[in-house]
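1. Fold the following, please.
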Amino acid sequence: VGRDGFTWTGVQKITRKAEWPDWHPPTEMIERQPYLPRFMAGGPGNPLGARAMYLGSTVYRIHGTNQPSTIGKFVSSGCIGMLNEDVSDLFDRVKVGTRVVVMPGGPPPGTATASAAPVPGAAGPAPMAAQAGPVGGTQPTVVPPLPAPVTVR
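-> Here you go, the predicted structure:
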């Protein structure tokens, strides 16, 4: 999971679950992407989507997305993104305390990754960032910002 510099592997447990969670981007993410809001209330435009399952004491989550085209493109800052309908189904089936195993891997052959270049003048939410550092990987010293997402209404 995660784009270059934010990949990680390891075992965590789901420590909390939330429906339509609020989003507070970590300081490190705001430093990389100063155009981000400091708070976003839960709802259809929120980057955490319809449901979030919090992994251990990390800032990583399994969550929905309002940008389904990013799924499988290795653009997150370490979170596991799912279609809102899929994360809602999983949310209903797992309990707090469920073990989550993140295994190493790479993009499937022929899978393109999204560009990390910012969109000039754009603003908006982005996936969660690693605040406490990756669980099983290493953190880069310089990370380019993700492009600003597009909200479709």
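2. make it CA atoms for all contacts and neighbour counts henceforth
-> OK.
3. Can you measure across stretch 68-76, start residue to end residue?
-> End-to-end distance of stretch 68-76: 12 Å, with C-alpha to C-alpha, to the nearest Å as the criterion.
4. quick one: buried residues of it?
-> Buried residues in stretch 68-76, counted by 16 or more other C-alpha atoms under 10 Å: 70, 72-76.
5. Stretch 9-28 too?
-> Buried, per 16+ other C-alpha under 10 Å, within stretch 9-28: 9, 12-15, 17, 19-25.
6. Just those: which are in strands?
-> If you go by DSSP state E, the buried residues of stretch 9-28 have 12-15, 17, 19 in strands.
7. What's the local residue count around the residue nearest to Gly64 when sequence neighbours are not counted?
-> In space, and not counting its chain neighbours, Gly64 is closest to Gly49: 4.1 Å by C-alpha to C-alpha, 6 or more residues apart in numbering. Residues lying near Gly49 (other C-alpha atoms under 10 Å) number 27.
8. Hmm, Trp20 and Gly49 touching each other?
-> Yes. Contact criterion C-alpha atoms under 8 Å: Gly49 and Trp20 qualify, at 6.3 Å.
9. Can you pull the residues that touch both of the two?
-> 42-43 (C-alpha atoms under 8 Å, 6 or more residues apart in numbering).
10. structure for this one too, so we can compare:
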Amino acid sequence: MLNRRTFISTLAASAAAPMVAGAYTVPDAHMPIIVPIKGEFAPGEIHVDPGQFSLYWTMPGNRALRYAVRVGRGDLYEAGEFTIGAKKEWPSWTPTPDMIEREPEKYKQYEDGMPGGPDNPLGARALYLFVPGRGDTFLRIHGTPQPWTIGSAVSNGCVGLVNQHIEHLYNRVPKGTRVVLYPKPPGLG
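-> I've put the predicted structure just below:
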């Protein structure tokens, strides 16, 4: 778990030098931060609020670590309750048949997959969302090589974080973790 000393030293380091992802400087508003939360949330869960483009990793004492995210565009975002069924570092990626059908000019070339690496759409880490009876939903919480898309509804349904932030979250989240993706507000991408 992230403790106060680690968090303060992380903040001090980030204040001394802005986080740069490639040639892109991540805005301060998109940096992880511990926030108070209202209500009864069990520690060790992930809650995604698409209207705020925020992912919350719940902690004891009505606190959470908030990460800025991007979410699925249009009707590709799927609200619901999931569990982390798999975790992968530098995962390979294969577009779904629906993605290829929607945008063949963009995805057909990757129908046999793309190895993990810095240009891979799943980024540095991926948490795979599962549901009972269905198994893998093909929804992911993952990194992105396009950090400038954080704070928008642009993905094919997944929740995306800056690569350094998914690495930070990934180390805290065990398999079996409960994940809640809340509904998108009307009119959001």
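11. mind checking what the residue nearest to Gly64 of the first structure lines up with in the second structure?
-> Matched to the second structure by TM-score structural alignment, Gly49 of the first structure sits across from Gly123.
12. Show the contacting residues for its match.
-> By C-alpha under 8 Å, 6+ apart, the contact set of Gly123 of the second structure is 90-91, 116-117, 142-145, 163.
13. Let's see that with 7 Å instead.
-> Listed by C-alpha atoms under 7 Å, 6 or more residues apart in numbering, the contact set of Gly123 of the second structure reads 90, 117, 142-145, 163.
14. Which of the ones in strands among the buried residues of stretch 9-28 of the first structure sits closest to Asp89 of the first structure?
-> In terms of C-alpha to C-alpha, no member of those lies closer to Asp89 of the first structure than Glu19, at 11.9 Å.
15. What's the match for that closest one in the second structure?
-> In the second structure, Glu19 of the first structure lines up with Glu89, judged by TM-score structural alignment.
16. Surely its match and Leu122 touch.
-> No. If you go by C-alpha atoms under 7 Å, Glu89 of the second structure and Leu122 don't touch, sitting 9.6 Å apart.
17. could you list every residue that touches Ser88 of the first structure?
-> Shown in contact with Ser88 of the first structure (C-alpha under 7 Å, 6+ apart): 50-51.
18. Longest helix in the second structure, please.
-> Taking DSSP state H as the criterion, the second structure has its longest helix at helix 4-16.
19. Onto which residues of the first structure does the following helix or strand past that one map?
-> Counting by DSSP states H and E, the next helix or strand C-terminal to helix 4-16 of the second structure is strand 20-21. For strand 20-21 of the second structure, there is no aligned range in the first structure, judged by TM-score structural alignment.
20. tell me what the helix or strand following strand 20-21 of the second structure is packed against?
-> Where DSSP H and E defines the elements, the next helix or strand beyond strand 20-21 of the second structure is strand 24-25. Counting contacts by 3 or more C-alpha pairs under 7 Å, 6 or more residues apart in numbering; DSSP states H and E, strand 24-25 of the second structure is packed against no other helix or strand.
21. residues in the first structure aligned with the helix or strand that strand 24-25 of the second structure is followed by?
-> Sequence-wise, the next helix or strand downstream of strand 24-25 of the second structure (DSSP H and E) is strand 33-36. On the first structure, no counterpart of strand 33-36 of the second structure exists by TM-score structural alignment.
22. do stretch 142-149 of the second structure as well
-> Matched against the first structure by TM-score structural alignment, stretch 142-149 of the second structure falls on residues 63-70.
23. Contacts for the matching stretch next, please.
-> 44-53, 80-84, 87.
24. what are the ranges of the strands in the first structure?
-> Using DSSP E, strands in the first structure cover 10-19, 51-55, 61-64, 80-82, 99-102.
25. Let me see the contact set for Pro118 of the second structure.
-> Shown in contact with Pro118 of the second structure (C-alpha under 7 Å, 6+ apart): 124, 145.
26. What lines up with Gly97 of the first structure in the second structure?
-> In the second structure, Gly97 of the first structure lands on Gly176 (TM-score structural alignment).
27. That match and Lys87 touch, don't they?
-> No. At 10.2 Å, Gly176 of the second structure does not count as touching Lys87 under the criterion of C-alpha under 7 Å.
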